[in-house]
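Colleague: Here is a sequence together with a model predicted from it:
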Amino acid sequence: MILALIGPGIFLIEENMNIYMASFFCYLSFHDIHNYLGYRLLINLMETSDESI
C-alpha cells in the first residue's frame, strides 16, 4: 500500500492532484481486479467435483 501512495507521488509535479488521483485510482482498480480473480481461482481450485472427464 505504501507503493500505491508513494509511486504516484512521483507524478505529482507542480501540485497536479489530477494525475496523482488518476494513477492511484488505476492502481487501486488493478489491485481490486487482481484480488477478485485470485479469489475466484482459489475457489475453483478448492471445489471438488465428481464429474468424469
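Modeller: Arrived safely.

Colleague: Please count neighbours and contacts with C-alpha atoms only from this point.
Modeller: OK.

Colleague: what about residue 19, how many neighbours?
Modeller: Burial measure for residue 19: 16 neighbouring residues, criterion other C-alpha atoms under 10 Å.

Colleague: Below is an additional structure, to be compared with the one above:
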Amino acid sequence: MTKETTRDRLVRKEQRNSPGSGFNNALARAHTGQPPNGCLSFIITVIIIFLLFRACM
C-alpha cells in the first residue's frame, strides 16, 4: 500500500467520524494547492470557500 492510498483511506475514515472534517480537508487542500481530483475540483472548492466567506461578512 502506498502512502497516498493509506492517507486517502485514513481521510475517508475521519470524514465518516466527523462531518466537518470534509470541509477542513478541502480547505487545507485549497491552501496548499493540492486539489484531490484535478483543477475543476480546486476551482469549485475555492468558489465555495469564497461564498462562505462572503456569507459570513
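Modeller: Now that the structure is in, tell me what you want to look at. These numbers come from a predicted model, not from an experiment.

Colleague: TM between them?
Modeller: The TM-score (TM-score structural alignment, normalised by the length of structure 1) is 0.43; 29 aligned residues with a C-alpha RMSD of 2.3 Å.

Colleague: Find the nearest non-adjacent residue to the residue most central in space within structure 2, please.
Modeller: In structure 2, the C-alpha nearest the mean C-alpha coordinate belongs to residue 26, at 1.4 Å (C-alpha atoms, centre = their mean). Leaving aside its sequence neighbours, residue 26 of structure 2 sits nearest to residue 45 (C-alpha to C-alpha, 6 or more residues apart in numbering; 6.7 Å).

Colleague: buried set for the helix or strand containing residue 23 of structure 2?
Modeller: For residue 23 of structure 2, the host element (DSSP states H and E) is helix 21-32. Within helix 21-32 of structure 2, the residues scored as buried using 16 or more other C-alpha atoms under 10 Å are 26-27, 29-30.
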